[in-house]
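Trainee: sequence and predicted model, in that order:
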Amino acid sequence: MPEASAPSAARFTKAASVAGQAEGSAPPPPAAPNIPGQLAENMERIEALTQRLAAALSRRPMHDPGVEGPGADLMVNAGLAWAKLWSAQPARIVEQQVKYWGETIAHYAEIQSQLARGKLAVPEDAEAETDKRFRNPLWQSHPYFNLVKTQYQINARAMREAAAKLDMQDPVDQHRLNWLTNQIIDMFAPTNFLATNPDAIERALETEGESLVKGLANLVRDVEAHGGEMIVSLADRNAFAVGENIGTAPGRVVRQERLYELIQYSPSTDEVHAVPIVLFPPWINKFYILDLKPENSLIRWVVDQGYTLFVVSWKNPDISFAETGLADYVSAYLSVMDAVEEITSQPKLNAVGYCIGGTTLALTLALMTQRGDDRVNSATFFTTLTDFDEQGEFTPFLQDDFVEGIAAEVARTGIFAASLMTRTMSFLRANDLVWGPAIRSYLMGESPPAFDLLYWNGDATNLPGRMTVDYLRGLCQQNLLVGEGYPMMGHMLRLSDIQLPVCAIGCETDHIAPWTYSWRGVAQMGSNDKRFILSESGHIAGIVNPPSKKKYGHYTNDGDFSDGPEAWRDSARFAAGSWWPVWEEWLRERSGPMVPARVPDDGFGPAPGSYVHETP
């Protein structure tokens, strides 16, 4: 194992010797405090920042208890399972406890023995530490930190085993209990606390406390910026400006309605395909994820291939949108299609939906089929869920206690606040999106990075109250689009109603819309012309994957959808590089002949428009 650097080891050894005098020796007489000037100044700054922090936290809004954590039912069911296990198999519980006690005592005895010998012995054949939280060599070589780390790992293992071995009656409850256990384990990692984080202590010593002052300032900044909520900033909010150094593809806002702005992008070729494309992004986030920089902009790339491209920029709703439901978004889709047809004088268009934008596109297409409206020539779905029979990592949040809590919250406030959505999504990857950034920002005193993707991730939007409940209950919980039909505008909408050519892109490591779930939804659509492409990477990086980067490959398969996603994957062909050209080849066949390029009218101002700048 790597050894600690001499300065690091020396600092901690000296600190230990001062803290623990030899047994029986007389303590030194108290000395007058000798605080360096910089340290004294930092202490004053900490006091002022602490007062600001207290004031900011006092402004935290009160939320319905149902959105703050699992309801009492889960705790009661876990308690009943524990009582059942204790009465039926007491030896099993005793065995677990004895195992935990034995590991703890053996660990403590080993540390005592090594300290008595004057050093911490690290076996030459010790396995390399795979947890990136414990990369500092002091976790292995220093007795104190090694004791803390190893005991944490013993505790974590015991907690996971205890939760996993409970005989919960409902597998959903078991899933939620395991998830909650892991959240507690991650929250109490020693790296999350100054006294047990060697990196943070070293930085504080090196900077005479300046890093802690900066960390506290970062914490105060985040709490103040989020109205009393403790949400760590993932990116430098001053490094980017939408329309200036991100989201800069040229175009014009050609329609402006209460719920959306419609952007038509300027052509970069002399001719374009006759059939235009309209892209519906999710309104959970802002559309410029598809136009961060010129070199990774899907919007610019589509335009460069010779297409007339329209993109919807959704309104960031306030309380006045409380009664806006899924039916209103479907009506907006139809309104957008009307606008595209009017502007281009083309009776057909190709539609693209991303994430929940694709889910709502599926509802719209089913409605259009039942109405006999055949304007959409083909549909493409980016990481879209339409079959919610399996809920994956969202299972803990899609049960009645959470959904009823959200319903009560939006009934009171009119919206599902961006901060609550951000928090929910972040805790799906807590170590990467919560605790890791918090350590760097608050314990190490580092400034957030100038990272465009993380800037976009933090540029959150509210959700209309009624739409939130429509989506959670009707689609996620009841799965009506697959089952008896989703009721809307006098129709019962089903996936089987979608009969036009379909192409869907799933992403291999997507934790928000797992590709197997996306695949199953496409399989149930009524079209005889269906294509599925599986990209490497996740929900964002798998989609924003330009050909120039040659970073992530993709899988294709000409077979049908009859044998399940795993069989599809097993017989699929892998190709290096982006899926964009493969999709464009499919799209080209459904986009008509070439016509003179269409230049957008002046409309309502330049892209990216005004709605994208609205904040919660």
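Mentor: Structure's in. What do you need?

Trainee: all contacts plus neighbour counts: C-alpha atoms, from now on.
Mentor: Noted.

Trainee: show me what contacts Asp149?
Mentor: For residue 149 the amino acid is Lys, not Asp. Neighbour list for Lys149: 134, 139, 190 [criterion: Cα atoms under 8 Å, 6 or more residues apart in numbering].

Trainee: redo that, cut-off 7 Å
Mentor: Contact partners of Lys149, counting by Cα atoms under 7 Å, 6 or more residues apart in numbering, are 139, 190.

Trainee: could you check how far it is from Asn245?
Mentor: Lys149 sits 43 Å away from Asn245, going by Cα to Cα, to the nearest Å.

Trainee: contacts for stretch 364-382?
Mentor: 330, 347-355, 358, 493-495, 497-498, 500-506.

Trainee: typo on my end, it should be stretch 525-538
Mentor: 495-510, 542, 552-556, 579.

Trainee: same thing but at 6 Å, please
Mentor: Applying Cα atoms under 6 Å, 6 or more residues apart in numbering, the external contacts of stretch 525-538 come out as 495-510, 542, 552-556.

Trainee: name the nearest residue to Ala407, sequence neighbours excluded.
Mentor: Using Cα to Cα, 6 or more residues apart in numbering and skipping residues adjacent in sequence, the residue nearest Ala407 is Val469, 6.2 Å away.

Trainee: helix, strand, or coil at Leu534?
Mentor: Secondary structure, DSSP: H, G, I helix; E, B strand; the rest coil: Leu534 is strand.

Trainee: that one and Lys84, how far apart?
Mentor: Per Cα to Cα, Leu534 is found 45 Å from Lys84.

Trainee: okay, those two: which has more neighbours?
Mentor: Leu534 (24 against 15; other Cα atoms under 10 Å).

Trainee: quick one: the more buried one from Ala162, how far?
Mentor: Applying Cα to Cα to Leu534 and Ala162 gives a distance of 37 Å.

Trainee: so where's the longest helix in this protein?
Mentor: The residue-count maximum for a helix in the chain (DSSP state H) belongs to helix 90-116.

Trainee: tell me which helix or strand the spatially most central residue of the chain sits in.
Mentor: Compute the mean C-alpha point of the chain, and by Cα atoms, centre = their mean the closest residue is Met425, 4.4 Å away. Assigned by DSSP states H and E, Met425 falls within helix 418-426.

Trainee: report the buried residues of that helix.
Mentor: Across helix 418-426, burial judged by 16 or more other Cα atoms under 10 Å covers 418-420, 422-424, 426.

Trainee: same deal with stretch 91-110?
Mentor: Within stretch 91-110, the residues scored as buried using 16+ other Cα under 10 Å are 93, 100, 103-104, 107.

Trainee: just give me the closest of those residues to Asn316.
Mentor: Tyr100 (50.9 Å; Cα to Cα).

Trainee: for burial, what's the neighbour tally of the nearest residue to that closest one once chain neighbours are set aside?
Mentor: Nearest non-adjacent residue to Tyr100, counting by Cα to Cα, 6+ apart: Ala158, 6.4 Å away. Residues near Ala158, counting by other Cα under 10 Å, number 18.

Trainee: put this next to the previous one:
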Amino acid sequence: MNARNGIPASEQRREASAWQGGIRPRYPETRIEHAQIDLALNAWLGRLTAWVSPAALGAAWQDWAAHLLLSPAKQIELGIQAAADGADWLRYCAGALLGGGGEAVRPLAQDKRFDDPAWRAWPWSALSQGFLLSQKWWHRATSGVRGVAPHHADVVTFVARQLLDSVAPSNFLATNPVAQDVTRARGGENLLRGALRFGADLRRALAGTPAAVAFRPGREVAVTPGTVVMKNRLVELIRYAPQTAQVHATPLLVVPAWIMKYYILDLSPHNSLVRYLVERGHTVYMISWKNPDAGDRDLTLDDYRRLGVMAALDAITAQTGAPAVNACGYCLGGTLLAIAAAAMARDGDARLASLTLLAAQVDFTEPGELSLFIDDSEVAFLEAAMWQQGYLDTRQMAGAFQLLRSNDLVWSRRLRHYLLDLPDRDNDLASWNADATRMPFRMHTEYLHNLFLQNRLASARYLVGGRPVALSDIGAPVFAVGTMTDHVAPWRSVYKIIALTETEVTFLLTSGGHNAGVVSPPGVAGRSYQVALHPQDARYLAPDAWQAANALHEGSWWPAWEAWLARHAGPARAPPPPVAGAAAPGSYVLAP
């Protein structure tokens, strides 16, 4: 026993190793009292700042402001631009008063706030054009300042956009002609009903009560017939009932992300990827993750690998007798599956026939807009919240995702609900999006440090069983899917799997975003994709060159993947014998 705080020497070495590995040690209640004070203060402060670190924001602002102060050329450029924008606005206003047309500046393609014809009439046109010109000027002011760290520049640009969006003329009755027209037509009833709705939403938010959803697992969604064939403290393994007389010999394991519930891949019958696969002769197994609580605070990322991926593989091979399994991972589930595959390859475990990664990153140097909320300061802030309650709450994660699309998820929603009194846009994907999960303190801490901040997996420094794993060891063929407008796993980041592995990789780029791009059943208009095989011995092709070189195909990407999967799924045979268990969707997905 060493004298330091009464902690055994072996435990001291373990904690020191954890620090060297990039993982912060836990903070047991009986140790490191000063750290508990810091954590308690940060946890309290986080409730006031929506879990955004004021230190991180302050550092970004200081970096930008100091370098702008040291850049007189940039200041002159901004002054000239402000004068030009002001002249453009005055010229536009004069033309509008005289009945002229035209625009001083156009909104971005995804900005629908001023689409209504009412915004083209005076004086509303002047308000909208003035706002858009201000938005354009602030984007110039917060970007391209010499010497500012790229991350800080992105943060300042993002915060400026959030502040501008909060005062957009579309948000207020006095400056929104559409809301005024609705109010006159309805005699103010929309405002009264909006106020009542706001009160109900506020009461529900203060009480922490989730909003009611129209699509419930096991009733309207997650209804593909199946059985829970294995259960442990972290997962339920669902095997879906066969829908064909014969099935492929090699079953498929699907590993969804644990940040949300699994049924994104089994929504309504018409857009269920699971149903699509079983109707084409695949034996599909799905992991359903437990929604962790404070008692699960010490679950590790390796527990998710062992109790999730590896336990599922053991159960599947035992139940079916198949020597190998096709495996598919979505989002974080794909990252975890890649870790498991690399560890299996290192250890000579050949039970993976193929690997499919859906919108999943294995290299985190370009992680998308979520990186705005992930740096050392922000991670320390999140750790305080997780330390206090044992997990990262759904509301703390939802706030970040809403800010990334504040026009659609915050301000436009408030306009529709509180000023225009429009009904909710209920659909299965929106209901799933509201059905978020928690994440254990230790697992999420390890994920943020080892993968997001230190990128250990891509650099062959991630440890499994005390030894590093390398993606280059993976020998199974890979099918990787990126989505064009993904803000969580940008497609160029997903594409890096080609450079990090030494096996054949089929890469597919589909239209849509992180969720809607994956949930892309046949028959939906406006969908398209590109796909190409990268042989094992082929030269690397940069992502933009790959995109330019490959033809665009109209329609869903599902048939292209299913055809590839069928080639690796073996011959047809009788379905494996049934296994007794509870009916799908099981109990874990229903837990609040």
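Mentor: Thanks, I have it. What you see is a predicted model; the values in this text were computed from it and never measured.

Trainee: quick one: TM-score?
Mentor: Overlay of the two chains. TM-score (TM-score structural alignment, normalised by the length of structure 2): 0.85; 543 aligned residues with a Cα RMSD of 2.7 Å.

Trainee: one step back: the residue nearest to Ala407 of structure 1 matches what in structure 2?
Mentor: Under the alignment by TM-score structural alignment, Val469 of structure 1 pairs with Thr445 in structure 2.

Trainee: how about Gly564 of structure 1?
Mentor: So Gly564 of structure 1 corresponds to Ala542, using TM-score structural alignment.

Trainee: what number of residues lie near that match?
Mentor: 13.

Trainee: roughly how far does Gln399 of structure 1 sit from Gly66 of structure 1?
Mentor: 11 Å.

Trainee: ok, Gly243 of structure 1 next?
Mentor: For Gly243 of structure 1 relative to Gly66 of structure 1 (Cα to Cα), the value is 38 Å.

Trainee: and if you look at Asp601 of structure 1?
Mentor: For Asp601 of structure 1, the distance to Gly66 of structure 1 - Cα to Cα - is 48 Å.

Trainee: so the two - more neighbours on which side?
Mentor: More neighbours surround Gly66 than the other of Asp601 of structure 1 and Gly66, with 19 against 14 (other Cα under 10 Å).

Trainee: element containing the residue nearest to that one when sequence neighbours are not counted?
Mentor: The spatially closest residue to Gly66 of structure 1, leaving aside those adjacent along the chain, is Gly405, at 3.7 Å (Cα to Cα, 6+ apart). Using DSSP H and E, the element containing Gly405 of structure 1 is helix 400-413.

Trainee: and Arg456 of structure 2, by the same measure?
Mentor: For Arg456 of structure 2, there is no host helix or strand (DSSP H and E).

Trainee: quick one: it and Val464 touch, right?
Mentor: No. Counting by Cα atoms under 6 Å, Arg456 of structure 2 does not reach Val464; the two are 11.5 Å apart.

Trainee: compare neighbour counts for these two and give me the winner.
Mentor: Ranked by neighbour count (other Cα under 10 Å), Arg456 of structure 2 and Val464 place Arg456 first, with 22 against 15.

Trainee: residues in contact with stretch 298-308 of structure 1?
Mentor: By Cα under 6 Å, 6+ apart, stretch 298-308 of structure 1 touches 268-269, 272-273, 276, 290-291.

Trainee: drop anything exposed from these.
Mentor: By 16+ other Cα under 10 Å, the contacts of stretch 298-308 of structure 1 give 268, 272-273, 276, 290-291 as buried.

Trainee: re the thing from before, what span of structure 2 lines up against the helix holding Met425 of structure 1?
Mentor: Residue span in structure 2 matched to helix 418-426 of structure 1, by TM-score structural alignment: 394-402.

Trainee: what about that stretch, how far off from structure 1?
Mentor: Superposed on structure 1, stretch 394-402 of structure 2 shows a mean distance to its aligned partners of 1.2 Å (mean Cα distance after the TM-score superposition for structure 1).

Trainee: relative to the whole chain's centre, how far out is that stretch?
Mentor: 10 Å (Cα atoms, centre = their mean, to the nearest Å).

Trainee: what do you get for stretch 138-151 of structure 2?
Mentor: The chain centroid and the centroid of stretch 138-151 of structure 2 are separated by 26 Å, computed with Cα atoms, centre = their mean.

Trainee: same deal with stretch 131-144 of structure 1?
Mentor: For stretch 131-144 of structure 1, the gap between its own C-alpha mean and the chain's C-alpha mean amounts to 28 Å (Cα atoms, centre = their mean).

Trainee: could you work out the end-to-end span of that stretch for me?
Mentor: For stretch 131-144 of structure 1, the end-to-end distance is 18 Å (Cα to Cα).

Trainee: same check, this time on stretch 66-75 of structure 2
Mentor: End-to-end for stretch 66-75 of structure 2, by Cα to Cα: 12 Å.

Trainee: swap in stretch 538-552 of structure 1?
Mentor: Its first and final residues considered, stretch 538-552 of structure 1 spans 10 Å by Cα to Cα.

Trainee: list the buried residues for it?
Mentor: Using 16+ other Cα under 10 Å as the test for burial, stretch 538-552 of structure 1 gives 538-547, 552.

Trainee: tell me how many other residues crowd Glu342 of structure 1.
Mentor: The burial count for Glu342 of structure 1: 11, using other Cα under 10 Å.

Trainee: counting by contacts, list what the following helix or strand past the helix holding Gly405 of structure 1 packs against.
Mentor: Counting by DSSP H and E, the next helix or strand C-terminal to helix 400-413 of structure 1 is strand 415-416. With contacts taken as 3 or more Cα pairs under 6 Å, 6 or more residues apart in numbering; DSSP states H and E, strand 415-416 of structure 1 sits against strand 463-464.

Trainee: the strand it packs on vs structure 2, average distance?
Mentor: Comparison of strand 463-464 of structure 1 with structure 2 after fitting gives an average deviation of 1.1 Å (mean Cα distance after the TM-score superposition for structure 1).

Trainee: what does that strand rub up against?
Mentor: By Cα under 6 Å, 6+ apart, strand 463-464 of structure 1 touches 321-322, 324, 415-416.

Trainee: residue in structure 1 paired with Val379 of structure 2?
Mentor: Using TM-score structural alignment, Val379 of structure 2 lines up with Val403 in structure 1.

Trainee: what's the closest non-adjacent residue to the aligned residue in structure 2 for Thr191 of structure 1?
Mentor: Per TM-score structural alignment, the equivalent position to Thr191 of structure 1 in structure 2 is Ser170. Spatial nearest neighbour of Ser170 of structure 2, chain neighbours left out: Asn176 (5.1 Å); criterion: Cα to Cα, 6+ apart.
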